[in-house]
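>>> Quick check, what structure comes out for this input:
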Amino acid sequence: MTLIEIIFILTGTCAVLVFGGKLVCLLMMLVPKLFCPLPETFFTSLGKWAVVTGGSDGIGRAYAEELSKLGMSVIIISRNQEKLDRAARKIELTTGREVKVIAADFTKDDIYGHIQENIEGLEIGILVNNVGILPSQIPCKLLETSDLEERIHDVINCNVKAMVKMCRTVLPGMQQRGRGVILNVSSGIAKIPCPIYTLYAASKVFVERFSQGLQAEYKSRGIIIQTVAPFGVSTAMTGHQKPDMVTFTPEEFVRNSLKYLKAGDQTYGSVTHTILVMTSMAGRDCAVHSHLGPAE
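As a prediction, the model looks like this:
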């Protein structure tokens, strides 16, 4: 066998492995019950309580409602007491599950003692780190952001520090019991450079890298740590876009994404959003190669 033949065989084998892997991933997305099934008692076996940050509205509220329907009591944390109470009443009436509320502004530095006091001694099976903010409601370049210094502080506190501190708060109990789930909500735009969303996108890259490292550290202790990275979801942050084939309601997205809890350390929550990520990354690679040009 000549060297050229060996090269062709190796190249073909690599191609088959790459595309085979992508096919398996796609099949997992299409038939999660077959590839990553969850027992009916999975959620309640983790512990009595689920904690959801940013839980009074949007994706966070949808997580609280869905986890309640799956048999868990929930603690929702957000800064607006009125919205928290309204969300709690609805969940209790709809599901009959117990709901606790904690009013806390995650842009502030001195809230975690208060949170710790309110969840002390509770068996927390799931933590959903959902809370997050944009630097500006109207996308703009970094230096054009109003009150830039304040916004930098708020985004880092809310999108980055809150996740780390909440993990620090609940992980000891999960580690002691040998079970638990932490879902860290990122964004599909973390996969590509995103001008005019630069600070927000960068904060979501941190969410992904932190989550991947933490999963490697604690997977052997029976804890699932997964990044959830949606693209279009109709929430206040996205201007309540009209739901369609690409943009989901929060309830649709959460219900679907929970099917992929055992599908790996990251999920995009749906086949549609997975395809969007793959397309975006392919476009990014093409743009990079075009920018670099031919080697000299």
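
>>> drop to CA atoms for contacts and neighbour counts, all remaining ones
Will do.

>>> Next, the contact list for Pro195, please.
Lys141 (Cα atoms under 8 Å, 6 or more residues apart in numbering).

>>> swap the cut-off to 10 Å and go again
Going by Cα atoms under 10 Å, 6 or more residues apart in numbering, Pro195 touches 139-142, 201.

>>> So which residues of this protein form helices?
3-30, 32-35, 42-46, 58-69, 81-95, 112-119, 148-155, 162-177, 198-218, 250-257, 271-292 (DSSP state H).

>>> tell me what the shortest one is packed against?
When contacts are defined as 3 or more Cα pairs under 10 Å, 6 or more residues apart in numbering; DSSP states H and E, helix 32-35 sits against helix 3-30.

>>> Buried residues, the helix it packs on. List them.
25, 28-29 (16 or more other Cα atoms under 10 Å).

>>> got the angle for that helix vs helix 250-257?
130 degrees (axes from the mean of the first three to the mean of the last three Cα atoms, to 10 degrees).

>>> Count the residues that sit near Thr272.
Neighbourhood size, Thr272 [other Cα atoms under 10 Å]: 17.

>>> sorry, that was for Val185
So Val185, with other Cα under 10 Å, has 26 neighbours.

>>> who's in contact with it?
Contacts of Val185 (Cα under 10 Å, 6+ apart): 59-60, 128-132, 159, 163, 204, 207-208, 211, 226-230, 266-268.

>>> let's see this one next to it:
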Amino acid sequence: MTPTEIIFMLAGTCTVMFFGVKLLGLVMMLAPKLCYPLPVSFFTSLGKWAVVTGGSDGIGRAYAQELSKHGMNVIIISRNQEKLDRAARNIELSTGTQVKVITADFTKDDMYGHIMKSLEDLDIGILVNNVGILPSHVPCRLLETADLEKKIYDVINCNVKAMVKMCRIVLPGMQERGRGVILNVSSGIAKIPCPMYTLYAASKVFVERFSKGLQAEYKSKGIIIQWLHSGFQHQ
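Next up, the predicted model:
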């Protein structure tokens, strides 16, 4: 075998191995339950309770339902009492776990004391920061947003401040117990500049950067902090 043939053979082998690893990674990503199985007791080992903001419908409700299926009691927080009560009844009937509700409008500033008191002394293992709003469902330039001053205030309060404040409330207990998971729901729209949804997209970029920094700070404490780039959802 000539040196040229050897070089081509090695190059071909490396190419096959490279794409083989890529293919394996893709398979593992598409079948996480098969490739990364969790112990049955994983969720309940983190704590007795999970807290989900924006948990009355959509992605938040789906998380609350799934965590309940894994044996966790759930606290769902949102601003609509009727939706909260309906979601709580359905989850309790289908899973047999306990569901508490907290009514709170995250566009406001005056309800965190109430939330903190309601969560006091609970063994919270998981926090899902899902709540979020769009300034306008119809794409538009920033200055064309109806009631812009209020929308700026509401989006920052709901999409940014709420996540930070909920981490502030729940994280000390997780740190003390040396365990816990925080999942912050961002959006795929945060991955690229998004004209016509500029304010919303920027708020979701904050979610990702905040989550990455917080994970670096608290990973050594036994706390997992992740962020999710979700697709479109109506809230």
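
>>> where does the TM-score land?
Here the TM-score for the pair of chains, by TM-score structural alignment, normalised by the length of structure 2, is 0.89; 223 aligned residues with a Cα RMSD of 2.1 Å.

>>> Nearest to the spatial middle of structure 1, which residue is it?
Closest to where the C-alpha atoms of structure 1 average out (Cα atoms, centre = their mean) is Val185, at 2.0 Å.

>>> picking up where we left off before, from the buried residues of helix 3-30 of structure 1, which is closest to His273 of structure 1?
Nearest to His273 of structure 1 among the buried residues of helix 3-30 of structure 1 is Met29, at 10.4 Å by Cα to Cα.

>>> burial measure for Val128 of structure 2, as a count.
So Val128 of structure 2, with other Cα under 10 Å, has 25 neighbours.

>>> I figured it hits Gly54, correct?
Yes: if you go by Cα atoms under 10 Å, Val128 of structure 2 and Gly54 touch, sitting 8.9 Å apart.

>>> Now the common contact residues for those two.
60, 64, 76.

>>> For the helices of structure 1, give me a markdown table that also has distance to Ile189 of structure 1.
Conversion of the helices of structure 1 to a markdown table gives the following (distance: least, Cα to Cα, whole Å):
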| stretch | distance to Ile189 of structure 1 |
| --- | --- |
| helix 3-30 | 20 |
| helix 32-35 | 24 |
| helix 42-46 | 29 |
| helix 58-69 | 17 |
| helix 81-95 | 28 |
| helix 112-119 | 29 |
| helix 148-155 | 16 |
| helix 162-177 | 18 |
| helix 198-218 | 6 |
| helix 250-257 | 17 |
| helix 271-292 | 8 |
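
>>> what's the closest of those helices to Met237 of structure 1?
Short answer: helix 58-69, nearest of these by Cα to Cα, at 8.5 Å.

>>> Show me what Ala50 of structure 1 lines up with in structure 2.
Matched across to structure 2, Ala50 of structure 1 falls on Ala50, judged by TM-score structural alignment.

>>> distance of its match from Trp227 of structure 2?
16 Å (Cα to Cα, to the nearest Å).

>>> Between the two, which is the more surrounded one?
Ala50 (28 against 20).

>>> returning to that earlier point: only whichever of the contacts of Pro195 of structure 1 are buried, select them in ChimeraX.
Only the buried entries of the contacts of Pro195 of structure 1 go into this ChimeraX selection, using 16+ other Cα under 10 Å:
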select :142,201
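
>>> I'd like the contacts of Pro195 of structure 1 as JSON lines, with distance to Val155 of structure 1 appended.
Converted to JSON lines, the contacts of Pro195 of structure 1 look like this (distance: Cα to Cα, whole Å):
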{"residue": "Pro139", "distance to Val155 of structure 1": "14"}
{"residue": "Cys140", "distance to Val155 of structure 1": "15"}
{"residue": "Lys141", "distance to Val155 of structure 1": "15"}
{"residue": "Leu142", "distance to Val155 of structure 1": "12"}
{"residue": "Ala201", "distance to Val155 of structure 1": "11"}
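
>>> Nearest to Thr235 of structure 1 among the contacts of Pro195 of structure 1?
Pro139 (16.1 Å).

>>> check contacts around the residue nearest to that closest one when sequence neighbours are not counted.
Closest residue in space to Pro139 of structure 1, ignoring its immediate chain neighbours: Ile196 at 5.3 Å, by Cα to Cα, 6 or more residues apart in numbering. By Cα under 10 Å, 6+ apart, the residues touching Ile196 of structure 1 are 136, 138-142, 144-145.

>>> run the last query once more with 6 Å
139-141 (Cα atoms under 6 Å, 6 or more residues apart in numbering).

>>> quick one: it from Gln215 of structure 1, how far?
Counting by Cα to Cα - Ile196 of structure 1 and Gln215 of structure 1 are separated by 31 Å.

>>> cool, now which of the contacts of Pro195 of structure 1 survive the switch to structure 2?
Retained in structure 2: 139-142, 201, out of the contacts of Pro195 of structure 1 (criterion both residues aligned by TM-score structural alignment, their matches' Cα atoms under 10 Å).

>>> quick check, nearest of these to Thr107 of structure 1?
Distances from Thr107 of structure 1 to the kept ones among the contacts of Pro195 of structure 1, taken by Cα to Cα, are shortest for Ala201, at 17.4 Å.

>>> Show the contacting residues for the closest one.
Ala190.

>>> Please say which position in structure 2 it maps to.
So Ala201 of structure 1 corresponds to Ala201, using TM-score structural alignment.

>>> now Val155 of structure 1
Aligned partner of Val155 of structure 1 by TM-score structural alignment: Val155.

>>> measure stretch 209-226 of structure 2 end to end?
Per Cα to Cα, stretch 209-226 of structure 2 runs 11 Å from first to last residue.

>>> how about it: buried residues?
Those would be 210-211, 214-215, 218, 223-226, for stretch 209-226 of structure 2 by 16+ other Cα under 10 Å.

>>> and if you look at stretch 155-171 of structure 2?
155-164, 166-167, 169-171.

>>> roughly how far apart are Phe104 of structure 2 and Ile156 of structure 2?
Quick fix: residue 104 of structure 2 is Ala, not Phe. In terms of Cα to Cα, Ala104 of structure 2 sits 16 Å off from Ile156 of structure 2.

>>> In TSV, list the contacts of Ile196 of structure 1 along with distance to Leu84 of structure 1.
Formatted as TSV, the contacts of Ile196 of structure 1 follow (distance: Cα to Cα, whole Å):
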residue	distance to Leu84 of structure 1
Pro139	28
Cys140	31
Lys141	33
